[in-house]
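Undergrad: could you work out the structure for the sequence below:
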Amino acid sequence: MGMERLKEIAPFVREALHHTARVAKFLCFVHVCSTYLCGVAMLTGPSMLPTFNHGNIVLTETITKRLGRVGSGDVVVVRRPDEPRNVVCKRIKAVNGDAVSYLSDAETSSERETVVVPKGHLWVEGDNTHNSRDSRQFGAVPYAMVESRVFFVVWPPKDFRLIGSKVS
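TA: Purely as a prediction, here's the structure:
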């Protein structure tokens, strides 16, 4: 009786395993693509206004970072040094060895501070300098904390465009 029942369900088990293998292969493909090629990110907050609006969905790529070709003007997704679980989207203002001058507190004084970016680090700032938490607060970001470079806005359709490097 047991062997007959096993023979009856064998085709269903075989089909289930076949579909499970397909799903596993697809998930592996998605993982490899998002880790080594490109990914999708939804941007929130006002720090990158007017370049990006709250809710923009962008495409990011990791190849440029892996080749060591991320530089001034590129928009990148980085892990925050003070909160490594969080990622933020910022523009690279300076790379290792560059001197950066910025207002220490734009709201209360006009005193400027100058910092030389250490080797292996990047200086990142939001395009909306009056409403951005960036390297001016948490310092230079180690290059290893760069996740990817933003290269395309895909949503909403009215903002659909390629993102280049804007050095300012």
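Undergrad: contacts and neighbour counts: CA atoms only from here.
TA: Will do.
Undergrad: in the protein, where's the longest helix?
TA: helix 2-36 (DSSP state H).
Undergrad: so what secondary structure elements neighbour it?
TA: If you count contacts as 3 or more Cα pairs under 8 Å, 6 or more residues apart in numbering; DSSP states H and E, helix 2-36 packs onto no helix or strand.
Undergrad: gap between it and the chain center?
TA: 32 Å (Cα atoms, centre = their mean, to the nearest Å).
Undergrad: going by neighbour count, list what's buried in it.
TA: Within helix 2-36, no residue is scored as buried using 16 or more other Cα atoms under 10 Å.
Undergrad: please provide the structure for the following sequence as well, for comparison with the first:
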Amino acid sequence: MKEKKTKNETWEWIKALLIAFGLAAIIRVFLFTPIVVDGISMMPTLSDGDRMVVNKIGYTIGKPNRFDIVVFHAPEKKDYIKRIIGLPGDEVEYIDDVLYVNGKAFDEPYLDQYKAEIPDSPLTEDFKLEDKIQSKTIPEGHVFVLGDNRRKSKDSRHIGVISIDEIIGNTKIVFWPIKDFGIVN
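TA: Alright, predicted model coming up:
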């Protein structure tokens, strides 16, 4: 009798572990996944080595928004983290370190720290979208992304617009290191 009880208990533990691993796999594949920031292209917002949670379902039920921080498959077979600056149909240009989308100037408060450190020269060089992607507007189904560390970022200025289908998800939560734990904008 005791042997049967031990076998039942063992089987219950095995089932519980299989269910737990199965749920974890489903959550990771379809809903959320961790990612490690690799490099300095998103400084000062994100630092090299920050660990973040990527929301994979956000764009399956919604659309990307301007200034979302997204993770996407880059042409180099690597995942990049950048900020969406332009959406499909937008005209984007920088003049005197100011972002203009469809002729309207936008504030970028996440760049204030770097701009204060280099007051005599622009953080983002002047450009028109047409100079970077040979189109006046961002094509349907694509976004234009930039890293916050504009002088040291390989982004849409270099690799072109990003297909929305290549976006893994958006990210706002840093969970490691503990000192940086929280939501980023």
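Undergrad: TM value for the aligned chains?
TA: The TM-score (TM-score structural alignment, normalised by the length of the first structure) is 0.76; 152 aligned residues with a Cα RMSD of 2.9 Å.
Undergrad: corresponding residues in the second structure for the helix or strand following the longest helix of the first structure?
TA: Later in the chain than helix 2-36 of the first structure, the nearest helix or strand by DSSP states H and E is strand 38-42. Aligned by TM-score structural alignment, strand 38-42 of the first structure falls on residues 32-36 of the second structure.
Undergrad: ditto for stretch 133-152 of the first structure
TA: Residue span in the second structure matched to stretch 133-152 of the first structure, by TM-score structural alignment: 154-173.
Undergrad: returning to what we had before: any residues touching the match of strand 38-42 of the first structure, and which ones?
TA: Here stretch 32-36 of the second structure makes contact (Cα atoms under 8 Å, 6 or more residues apart in numbering) with I27, D48, G49, D50, R51, M52, V53, V54, N55, K56, I57.
Undergrad: how much does that stretch stray from the first structure?
TA: With mean Cα distance after the TM-score superposition for the first structure, stretch 32-36 of the second structure departs from the first structure by a mean of 1.6 Å once superposed.
Undergrad: returning to what we had before: show only the entries of the contacts of stretch 32-36 of the second structure found in strands.
TA: Using DSSP state E, the members of the contacts of stretch 32-36 of the second structure that fall in strands are R51, M52, V53, V54, N55.
Undergrad: tally of neighbours for the second one?
TA: In other words, M52 of the second structure. 22 (other Cα atoms under 10 Å).
Undergrad: the contacts of stretch 32-36 of the second structure, buried ones only, as a ChimeraX selection?
TA: The ChimeraX command for the buried members of the contacts of stretch 32-36 of the second structure (criterion: 16+ other Cα under 10 Å) is given here:
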select :50,51,52,53,54,55,56
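Undergrad: helix, strand or coil for A105 of the second structure?
TA: strand (DSSP: H, G, I helix; E, B strand; the rest coil).
Undergrad: ok, it - how many residues close by?
TA: 13.
Undergrad: for E93 of the second structure, see how far away the nearest residue to it once chain neighbours are set aside is.
TA: Take A105 of the second structure and drop its neighbours on the chain: the residue closest to it by Cα to Cα, 6 or more residues apart in numbering is L99, 5.7 Å away. Taking Cα to Cα, to the nearest Å as the measure, L99 of the second structure falls 6 Å from E93 of the second structure.
Undergrad: next, name the residue at the spatial heart of the second structure.
TA: Taking Cα atoms, centre = their mean, the centroid of the second structure lies closest to V70, which sits 2.0 Å from it.
Undergrad: the first structure: which residue goes with V143 of the second structure?
TA: By TM-score structural alignment, V143 of the second structure lines up with L122.
Undergrad: tell me which residues are up against the one helix or strand its match maps to.
TA: Following DSSP H and E, the helix or strand that holds L122 of the first structure is strand 121-125. The contact list for strand 121-125 of the first structure (Cα under 8 Å, 6+ apart) reads 90-96, 117, 132-136, 139-143.
Undergrad: and the contacts of stretch 32-36 of the second structure, which is closest to E117 of the second structure?
TA: Proximity of the contacts of stretch 32-36 of the second structure to E117 of the second structure (Cα to Cα) peaks at D48, which lies at 19.7 Å.
Undergrad: not counting sequence-adjacent ones, nearest residue to the aligned residue in the first structure for P64 of the second structure?
TA: When the first structure is aligned by TM-score structural alignment, P64 of the second structure is paired with V70. In space, and not counting its chain neighbours, V70 of the first structure is closest to T64: 5.9 Å by Cα to Cα, 6+ apart.
Undergrad: for C38 of the first structure, see how far away that neighbour is.
TA: Applying Cα to Cα to T64 of the first structure and C38 of the first structure gives a distance of 10 Å.
Undergrad: got it, and A94 of the first structure?
TA: Counting by Cα to Cα, the gap from A94 of the first structure to C38 of the first structure is 24 Å.
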